[in-house]
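# generate a structure from the sequence data that follows.
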Amino acid sequence: MSVRYPRPLRPGDRIGVTSPSSGVPKELRERLEVAIRRVEARGYEVVLGSCMDGAGHVSAPAAERAREFMSMMTDPGIRAVVPPWGGETAIDLLPLLDWQRLRDAEPTWLVGYSDMSVLMTPMTLLTGIATVHGNNLMDTPYRAPEGLLSWLDIVSAPQGRPFTQIPPDRHRASGWDDYRLHPEASEFTLDTPGRWTRLDSGGGGVGDGGVGAEGLEVEGRLIGGCTEILCNLTGTGYLDTSAFARAEAPEGLLVYVEAVDGDAFAICRNLHGMRMAGFFDPANAVIVGRTSAPDGASLTQHEAVLDALGPLNVPIIADVECGHVPPYLPLVNGARARLVLTPTRSEITQTLD
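Here you go, the predicted structure:
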């Protein structure tokens, strides 16, 4: 198996929208329409699925969601599939999917984050098809800050040409735009300064936030996703990073994780379990997304990561824009990547080859 990249999207291509997890409530449908129009403005045709109901925690029964997902992912006329957002229990689709059929189909871009990690990360590990951990459809109307890209930029990028993203060093401290009141929202409120943080002792002292005078440069293939979602798959055949590394990245992986809202104690336990199950074994470094999840009474989120992942003895870079805190730095599962962190420079370069 080798990493396969869906061909770059061209104007006129079709993009499927379905909700493998949570659908869209009626009061947020206007935002959905705004997001669809933004995709159409890039020259694409949007195919809206029937699994979109937002009345409950899932958009439809599992069998229906699985059928629609399979249909879109194996339709040669649909070049990308993106959900409105994540949710809670897309994990119920995994045993219902025809993984051999997905392997045999022409590769289609799968985009998303949060609960979509439970589909995207296994998709890359089991089929070798690259997936995009980035903005969901409802985030698409936002303008990417200078230095960052949107998922639409990445799925249309030429294969084999490197692209570099540089963080804006500002983020949104808390809260989300109310789409009921502001369905047209298109500018992130980035009101808080913050840079990437090296947590391991290589930064100059464990947990001191330094990067070291010499800085850091590390490479590997990207794989990862949401901590609270992926921890439920570690130790199963759906999340065998070691087998993927042996086949595709003997030089090692850049493994990324991010926390949604679990407190520091929960995240610490999750990461310990993932480490003991071997998820991080092939990691040359661990990338940790910035989070607004709460600290514990005597344990911060940074300390939780160090407690669980410090024994790996690899660089740990935190506060990267690959989580639930805007803005968003999309990462391609399966892509070759180089991360650079110095006192004056933070960047990640990905190559789809």
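# please count neighbours and contacts with C-alpha atoms only from this point.
Will do.
# A strand includes residue 303, no?
No. In this structure, residue 303 is helix, not part of a strand, as judged by DSSP: H, G, I helix; E, B strand; the rest coil.
# from residue 318, how far out is it?
In this structure, residue 303 and residue 318 are 11 Å apart, going by CA to CA, to the nearest Å.
# go on, residue 111?
23 Å.
# thinking again about what came up before, who's more crowded, residue 303 and residue 318?
residue 318 (26 against 20; other CA atoms under 10 Å).
# which SSE is immediately downstream of the helix or strand where residue 337 lies?
Mapping residue 337 onto the secondary structure by DSSP states H and E places it in strand 336-342. Sequence-wise, the next helix or strand downstream of strand 336-342 (DSSP H and E) is strand 345-351.
# for that next one, packing partners?
Here strand 345-351 touches strand 163-165, strand 336-342, going by 3 or more CA pairs under 8 Å, 6 or more residues apart in numbering; DSSP states H and E.
# would you mark the buried spots in it?
Residues of strand 345-351 classed as buried by neighbour count (16 or more other CA atoms under 10 Å): 346-351.
# next, the buried residues of the biggest strand by length in the chain.
As assigned by DSSP state E, the longest strand anywhere in the chain is strand 216-226. Under the neighbour-count criterion of 16+ other CA under 10 Å, strand 216-226 has 216, 219-226 buried.
# now do the strand holding residue 337 against strand 345-351, angle only.
170 degrees (axes from the mean of the first three to the mean of the last three CA atoms, to 10 degrees).
# elements contacting strand 336-342?
So strand 336-342, by 3+ CA pairs under 8 Å, 6+ apart, packs with strand 216-226, strand 345-351.
# residue 153: which of these is closest?
strand 345-351 (12.9 Å; CA to CA).
# now for residue 338: which residues touch it?
By CA atoms under 8 Å, 6 or more residues apart in numbering, the residues touching residue 338 are 217-220, 348-350.
# now these in TSV, with distance to residue 285?
Output for these, formatted as TSV (distance: CA to CA, whole Å):
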residue	distance to residue 285
217	10
218	7
219	8
220	8
348	13
349	15
350	15
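# what residues are up against residue 269?
Residues near residue 269 by CA under 8 Å, 6+ apart: residue 308.
# let's see 10 Å
By CA atoms under 10 Å, 6 or more residues apart in numbering, the residues touching residue 269 are 231, 275, 304-305, 307-308.
# any idea how far it is from residue 346?
Taking CA to CA, one finds residue 269 at 29 Å from residue 346.
# repeat for residue 16
Separation of residue 16 from residue 346 (CA to CA) stands at 34 Å.
# same check on residue 112?
According to CA to CA, residue 112 and residue 346 sit 24 Å apart.
# want to put them side by side, so please do this one too:
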Amino acid sequence: MTYRMPAEWTPHERTWMAWPTHNSTFTNEEELAAAREAWASVARAVRRFEPVTVVVAPGEAASARALLGDGAELLERELDDAWMRDIGPTFVTDEQGGLAAVDWVFNGWGGQDWASWEHDSKIARHVADAAGVPVLSSALVNEGGAIHVDGEGTVLLTDTVQLGSGRNPEWNRQEVEAEIHAKLGTTKAIWLPHGLAGDYGLFGTQGHVDIVAAFARPGTVLVHSQQNPLHPDYERSRLYVNLLRGQTDAQGRPLEVIEVPAPTVLKDEEGDWVDYSYINHYLCNGGVVLCAFDDPHDEVAAQIFRRLFPEREVVLVDAREIFAGGGGIHCITQQQPAV
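Just a heads-up that it's a prediction; the model follows:
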């Protein structure tokens, strides 16, 4: 059986999310409350366009329902963290239109000291069971935020993730590509050397691609563009743009690269470089849920997305609390394709 991961802009059956719970990321009640409000804001935005199912830890359903309202479905399962893009399955379709779920190995973003994954490593199977679809097991340590596909054979990857020492130290590039292609139905991998500088901090993923670059349609890729030379991502984003402009996709098309300016803010309240990025958006049925940062560039990014997706409504949701935990809107959502 041959499977293929559909592009994110194709129709969805629903969106899956997970509800923040007490852990190393949200260490006190204030942080947890702020995270839950941020997650709920995203869920409510997505729910305007398609069904949403939220996985909640046992005993947390009441807190979820209070903020989510009656619009979201809840599924109680044990959780460690709340990044559904990474702990959930990657849904793929077969030639007959059937659905399956890829279960990558999850080890806490490369076995990071602060992370725990006893429960999260099982979430992909829980979600697949709830969706009523078969599971495709993979031996590759990987997360959903570490891949991005165009639906026509091309996948974006990052050296410091799939080839990182904390994830797949015994795998070489060819072996990684072979497994990715086998599970996603892709035929060409485009590798970026690393992610944004801030993604290598305490709660970083060590280089997820979905904060750096994302396909908007076949042959067109959006790229994070840091405009300020003081930020370490200034040189990184120049590198990404130049690398991708020299690439063709799986169908032989030269890539059109659209630069999306980064927010103007450079550092957070602790003085660390931020990796705020509009690339980490989520496409749902008829909508674009876009990260906002109370920044002058919020509207600049929104206009870019309105031009790219004139048939979709662009909804801005404040993502600063999500980024404080180590990710963005794309990181906390996972699409289940419609079949």
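# quick one: TM-score?
In this superposition the chains share a TM-score of 0.34, using TM-score structural alignment, normalised by the length of structure 2; 197 aligned residues with a CA RMSD of 6.6 Å.
# in whichever strand or helix holds residue 240 of structure 2, which residues are buried?
Using DSSP H and E, the element containing residue 240 of structure 2 is helix 233-245. Residues 233-234, 236-238, 240-241, 244 are the ones in helix 233-245 of structure 2 that count as buried (16+ other CA under 10 Å).
# what helices or strands is it leaning on?
strand 188-192, strand 213-217, strand 220-225, strand 256-261 (3 or more CA pairs under 10 Å, 6 or more residues apart in numbering; DSSP states H and E).
# tabulate the buried residues of helix 233-245 of structure 2 (CSV), appending distance to residue 215 of structure 2.
Below are the buried residues of helix 233-245 of structure 2 laid out as CSV (distance: CA to CA, whole Å):
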residue, distance to residue 215 of structure 2
233, 20
234, 21
236, 19
237, 16
238, 18
240, 14
241, 13
244, 11
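# of these, closest to residue 220 of structure 2?
Closest approach to residue 220 of structure 2 among the buried residues of helix 233-245 of structure 2 (CA to CA): residue 244, at 10.1 Å.
# surely that closest one and residue 224 touch.
No. Look at residue 244 of structure 2 against residue 224 with CA atoms under 10 Å: they stay out of range, at 11.8 Å.
# shared neighbours of these two, anything?
If you check residue 244 of structure 2 and residue 224 against CA under 10 Å, 6+ apart, the residues they both contact are residue 213.
# which of the helices and strands packed on strand 345-351 of structure 1 sits closest to residue 101 of structure 1?
That would be, of these and by CA to CA, strand 336-342, which comes in at 25.7 Å.
# could you check the angle that closest one makes with strand 216-226?
120 degrees.
# that's a helix at residue 274 of structure 1, yeah?
Yes. Assignment of residue 274 of structure 1 by three-state DSSP places it within a helix.
# look up how far residue 247 of structure 1 lies from it.
Taking CA to CA, one finds residue 274 of structure 1 at 21 Å from residue 247 of structure 1.
# among these two, which residue is more densely surrounded?
residue 274 (22 against 13).
# hmm, that one is touching residue 227, no?
Yes. Applying CA under 10 Å as the test, residue 274 of structure 1 and residue 227 come out as touching, 8.8 Å apart.
# shared neighbours, those two?
residue 268.
# just checking, what packs against the next helix or strand after the longest strand of structure 1?
Counting by DSSP H and E, the next helix or strand C-terminal to strand 216-226 of structure 1 is helix 227-230. If contacts are counted by 3+ CA pairs under 10 Å, 6+ apart, helix 227-230 of structure 1 sits against helix 117-127, strand 253-258, helix 264-276.
# which stretch of helix or strand covers residue 139 of structure 2?
strand 135-141.
# packing partners for that strand?
For strand 135-141 of structure 2, the packing partners by 3+ CA pairs under 10 Å, 6+ apart come out as strand 90-94, strand 99-105, helix 108-111, helix 123-131, helix 159-162, helix 173-184.
# can you check which of the ones you listed gets nearest to residue 55 of structure 2?
Nearest to residue 55 of structure 2, of all these, is helix 123-131, at 8.4 Å by CA to CA.
# what's the local residue count around residue 155 of structure 1?
Residue 155 of structure 1, neighbours per other CA under 10 Å, totals 24.
# quick check: it touching residue 133?
No. With contact defined as CA under 10 Å, residue 155 of structure 1 does not count as touching residue 133 (11.4 Å).
# shared neighbours, the two?
Jointly contacting residue 155 of structure 1 and residue 133 under the rule CA under 10 Å, 6+ apart are 110-111, 332.
# mind putting the residues you listed into a markdown table with distance to residue 255 of structure 1 and neighbour count?
Formatted as a markdown table, these follow (distance: CA to CA, whole Å; neighbours: other CA atoms under 10 Å):
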| residue | distance to residue 255 of structure 1 | neighbour count |
| --- | --- | --- |
| 110 | 19 | 25 |
| 111 | 18 | 27 |
| 332 | 11 | 25 |
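# so which of those are in strands?
Judged by DSSP E, those include 110-111, 332 as members of strands.
# that older thread, so for residue 288 of structure 2, which of the helices and strands packed on helix 233-245 of structure 2 sits nearest?
Of all these, strand 213-217 sits nearest to residue 288 of structure 2, with 11.1 Å by CA to CA.
# and that closest one with strand 256-261, angle?
On the basis of the same axes, to 10 degrees, strand 213-217 of structure 2 is oriented at 120 degrees to strand 256-261.
# strand 213-217 of structure 2 packs against which elements?
Under the contact criterion of 3+ CA pairs under 10 Å, 6+ apart, strand 213-217 of structure 2 touches strand 148-149, strand 154-158, strand 220-225, helix 233-245, strand 256-261, helix 297-308.
# including distance to residue 320 of structure 2, could the ones you listed go into TSV?
Output for those, formatted as TSV (distance: least, CA to CA, whole Å):
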stretch	distance to residue 320 of structure 2
strand 148-149	23
strand 154-158	24
strand 220-225	17
helix 233-245	18
strand 256-261	17
helix 297-308	12
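# who wins for proximity to residue 92 of structure 2 among the ones you listed?
Going by CA to CA, the one of these nearest residue 92 of structure 2 is strand 148-149, 11.5 Å.
# which strands or helices does the closest one pack on?
Applying 3+ CA pairs under 10 Å, 6+ apart, we find strand 148-149 of structure 2 packed against strand 154-158, strand 188-192, strand 213-217.
# same for the first one, what does it pack against?
To tie it back to what came earlier, the one meant is strand 154-158 of structure 2. strand 148-149, helix 173-184, strand 188-192, strand 213-217.
# for the ones you listed, give me a markdown table that also has distance to residue 292 of structure 2 and mean neighbour count.
Output for those, formatted as a markdown table (distance: least, CA to CA, whole Å; neighbours: other CA atoms under 10 Å):
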| stretch | distance to residue 292 of structure 2 | mean neighbour count |
| --- | --- | --- |
| strand 148-149 | 21 | 24 |
| helix 173-184 | 31 | 17 |
| strand 188-192 | 25 | 20 |
| strand 213-217 | 17 | 24 |
